[in-house]
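>>> mind looking at a prediction? Sequence and model below.
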Amino acid sequence: MDPGILFAVLAALGWGVYIFGLKRYFEGYAAAQLAVVVNIFAVAWYAPVTGTSLDPASIPTVAELGIVGVAVVFITIVFIGLGFVLFIEALDGGDVSYVAPINKLVPVFVLPIEIILLSQHLTALQLVGVAVATMAVYVANYEGGGLFDPLRRAANSRPAQFALASAICYAVSDVGKRVALQELSIPTTLWVPILFVGGTVVLLPLAVRDWQPVRASLPKFAAMGLLVAGSEHVTSVAFSLVPASIGSPIINTQAVVAVILGGVVLREAQFGTRLVAAFLAVAGVTLIAIGNVSTLVSVVG
């Protein structure tokens, strides 16, 4: 297996467990506070990796990054934070098994961004993938009734709206990660703490407004921070090795992991239907990835 794809699979497993953990163990905390506390622990866990692995000579200067490079880093951090806040809002109002398949349509939005900004090409197979992935939203909202009832439910559902808005934000950040790690050559062991520290700074003003005591939950926050540190590391390694339109679909198969955990452990309603929706999302983004691989092979050939 290609190393980039292997790291993307590991990231999918880690983030799937993370989604489940957010819903299961952290009710009562505002999204911004959740992100800030988890990021602080993640930085602490990851610091030894950065300290022992980062080569100072590999760190690009601000002059080398340029205005565009600095803007890419800033926009990526902001959109990760915004995507997380919107995702927590979606989880607060909906089941994991409902929100995850919709939110993990990130590659549907990654593809047009890469086409516009990075000159990627859309293939017929990728168009089919977009259609299949979009069907996941329909199935996730299916409860019987008329043909267009699921679409109306999705349009009127606040969790679905938040989940889609979060997916768009994560799509922007995924492309930003790819640019930062490949085009800007920011080392992974530097990029990961940049994301954690930057996200903390961006969300801290929101977090302090609705701050709740965390002492009783410190072990859970510490465990979640470790999970996030590991997941973000393998995610960044994946994006440093493959295009975002390949890495993002694989990483977002975390939807299936989250749906299974939500259905089996939390016994959420309509588990079967939402599992089908999750598999449709995965099938769609896989077709997008395969289509992108075909394009790359034809270009190289």
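Perfect, I can see it now.

>>> hey, let's count contacts and neighbours off CA atoms from now on
Will do.

>>> which positions in stretch 216-226 come out as buried?
Along stretch 216-226, these residues count as buried under the neighbour rule (16 or more other Cα atoms under 10 Å): 221-226.

>>> Val49: which of those residues is nearest?
For the buried residues of stretch 216-226, the minimum distance to Val49 (Cα to Cα) is 12.3 Å, reached by Leu226.

>>> I'd like the next helix or strand past the helix or strand the closest one falls within.
Following DSSP states H and E, one finds Leu226 within helix 218-241. Per DSSP H and E, the first helix or strand lying C-terminal to helix 218-241 is helix 244-251.

>>> other residues contacting that following helix?
The contact list for helix 244-251 (Cα atoms under 8 Å, 6 or more residues apart in numbering) reads 4-5, 8-9, 11-12, 106-107, 110-111, 114, 174-175, 178, 235, 238-239, 282, 285-286, 288-290, 292-293.

>>> make it 7 Å
5, 8-9, 11-12, 107, 110-111, 174-175, 178, 238-239, 285-286, 289, 292 (Cα atoms under 7 Å, 6 or more residues apart in numbering).

>>> of these, buried ones?
Buried members of the contacts of helix 244-251, counted by 16+ other Cα under 10 Å: 5, 8-9, 11-12, 107, 110-111, 174-175, 178, 238-239, 285-286, 289, 292.

>>> alongside the first one, take a look at this:
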Amino acid sequence: MDAGLGFAITAAFVWGVYIYVLKRSFSGYPPAALTVLLNSFAIAWYFPVMITQTDFSGDLIDSAGLPELGVVALTVITTAVAFVLFLRAIADGDVSYVTPINKVVPMFVLPLEILLLGQFLTSLQVGGIVVATFAVYVANYDPGGFFQPFINAARSRPAQLALLSAMCYAVSDIGKRVSLQELAIPETLWVPTLLFGVAVVLLPSAVRNPPTAIREDVPKLAAGGAIVALGEHTTTLAFAVLPASIASPVINTQAIIAVVLGGVLLGERYFRIRLVAAVLAVVGVTLIAI
């Protein structure tokens, strides 16, 4: 458990920096094309790890039936959809606005684990869901009445995309937990499988909407791919030993890192209010994890 929490915290920092890098360096890229490019570089970085650290035994192949393949496919598809929705959300809105909304993933993970995997809901976790939900309210706060933030969120396309992305990420997180624990897929095989699967799902869209220029951005894409490889590796190690309802809240504290970077380095508006929202999101997911 302690090692798993350490990996989850590391993943939170890696993904928090990654969100800032996406907004700062790749805002002009079509979401699907950017995902395919970054995942391709990430696979290249991770390939030596997979080859040297994975046990390619016959038992693993023999145990891969239709239900197992279905879980993997669902996880890959929801991960791809969630990331593209998030990219579109931060393309249309501020990082410090979109991220706290997108990172309420545990609100959806915990009910799914209760229904599908038999997790129990404690009073602290209920309180965490309430606090995390209130973080969405604060992120949308604007003078003009108590219900104005809800109206703003309902009318805001970035907020809608971020929340829909969070729902997809929740399904993906449950799939990761099942794949790594119940199905016992090796961690070093899971990382490239997920990255490759997401790239394949998004490849048709990437071909239809290619970026205008790539050559001059190769160093940035390679660096972004390295961040993705590290993020997926630490995330996978966390989900391999922790329940999804524990790993997901900790990893999604990346929200506060992204908000701080967005406010300080990008000069986005309403930084103080959204920083409070990010802190509330962290408090909420921490209560869920207790």
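Everything's here; your move. Keep in mind that this is a model prediction, so the values were computed, not measured.

>>> just to revisit the earlier point, in a markdown table: the buried residues of stretch 216-226 of structure 1, plus distance to Asn141 of structure 1.
Shown next, in a markdown table, are the buried residues of stretch 216-226 of structure 1 (distance: Cα to Cα, whole Å):
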| residue | distance to Asn141 of structure 1 |
| --- | --- |
| Phe221 | 32 |
| Ala222 | 35 |
| Ala223 | 33 |
| Met224 | 30 |
| Gly225 | 32 |
| Leu226 | 34 |
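
>>> quick revisit: check the offset of the helix holding Leu226 of structure 1 from the chain's centre.
Taking Cα atoms, centre = their mean, to the nearest Å, one finds the center of helix 218-241 of structure 1 at 12 Å from the center of the full chain.

>>> and that helix, how far from structure 2 on average?
Following superposition, helix 218-241 of structure 1 is found to deviate from structure 2 by 0.4 Å on average (mean Cα distance after the TM-score superposition for structure 1).

>>> elements contacting that helix?
Helix 218-241 of structure 1 sits against helix 3-25, helix 31-53, helix 158-178, helix 188-209, with contacts defined as 3 or more Cα pairs under 7 Å, 6 or more residues apart in numbering; DSSP states H and E.

>>> go through the ones you listed and pick out the most buried.
Greatest average neighbour count among those goes to helix 158-178 (a mean of 25), per mean count of other Cα atoms under 10 Å.

>>> how about residues contacting that helix?
Where contact means Cα under 7 Å, 6+ apart, the residues beyond helix 158-178 of structure 1 that reach it are 72, 76, 79-80, 82-84, 86-87, 89-91, 93-94, 99, 102-107, 109-110, 154, 239-240, 243-244, 248.

>>> give me the mean distance between that helix and structure 2.
Superposed on structure 2, helix 158-178 of structure 1 shows a mean distance to its aligned partners of 0.4 Å (mean Cα distance after the TM-score superposition for structure 1).

>>> orientation of that helix relative to helix 218-241 in degrees?
When axes from the mean of the first three to the mean of the last three Cα atoms, to 10 degrees is applied, the directions of helix 158-178 of structure 1 and helix 218-241 differ by 50 degrees.

>>> helix 158-178 of structure 1 corresponds to what range in structure 2?
Following TM-score structural alignment, the aligned partner range for helix 158-178 of structure 1 in structure 2 is 157-177.

>>> where's the residue lying closest to Val285 of structure 2 once chain neighbours are set aside relative to Asn140 of structure 2, distance?
Excluding the flanking residues, the one nearest Val285 of structure 2 by Cα to Cα, 6 or more residues apart in numbering is Pro249, at 4.7 Å. Using Cα to Cα, to the nearest Å, one obtains 21 Å as the distance from Pro249 of structure 2 to Asn140 of structure 2.

>>> which one of these two has more residues nearby?
Neighbour count, other Cα atoms under 10 Å: between Pro249 of structure 2 and Asn140, Pro249 has more, with 31 against 26.

>>> pick out the residue closest to the middle of structure 1.
The geometric centre of structure 1, computed from its C-alpha atoms, lies nearest to Tyr170 (Cα atoms, centre = their mean), at 5.4 Å.

>>> right, so of the helices and strands packed on helix 218-241 of structure 1, which gets closest to Gly263 of structure 1?
When these are ranked by distance to Gly263 of structure 1, counting by Cα to Cα, first place goes to helix 3-25 at 10.2 Å.

>>> how far does that closest one sit from its chain's centre?
Going by Cα atoms, centre = their mean, the spacing between the C-alpha centre of helix 3-25 of structure 1 and its chain's C-alpha centre is 9 Å.

>>> same deal with stretch 165-176 of structure 2?
Here the centre of mass of C-alpha atoms in stretch 165-176 of structure 2, compared against the chain's by Cα atoms, centre = their mean, lies 8 Å away.

>>> try stretch 56-69 of structure 2
Between the mean C-alpha point of stretch 56-69 of structure 2 and the mean C-alpha point of its chain there is a distance of 27 Å (Cα atoms, centre = their mean).

>>> over to stretch 27-45 of structure 1?
On the basis of Cα atoms, centre = their mean, the separation between the geometric centre of stretch 27-45 of structure 1 and that of its chain is 16 Å.

>>> ok, residues contacting that stretch?
Here stretch 27-45 of structure 1 makes contact (Cα under 7 Å, 6+ apart) with 85, 88, 193, 196, 200, 203-204, 206-207, 210-212, 221-222, 224-226, 228-229.

>>> got the contact list for Pro67 of structure 2?
Pro67 of structure 2 is in contact with no residue at all, counting by Cα under 7 Å, 6+ apart.

>>> assign it to helix, strand or coil.
At Pro67 of structure 2, secondary structure determined by DSSP: H, G, I helix; E, B strand; the rest coil is helix.

>>> separation between the residue nearest to Val285 of structure 2 and Ala255 of structure 2?
Using Cα to Cα, which is the criterion applied here, Pro249 of structure 2 is 10 Å from Ala255 of structure 2.
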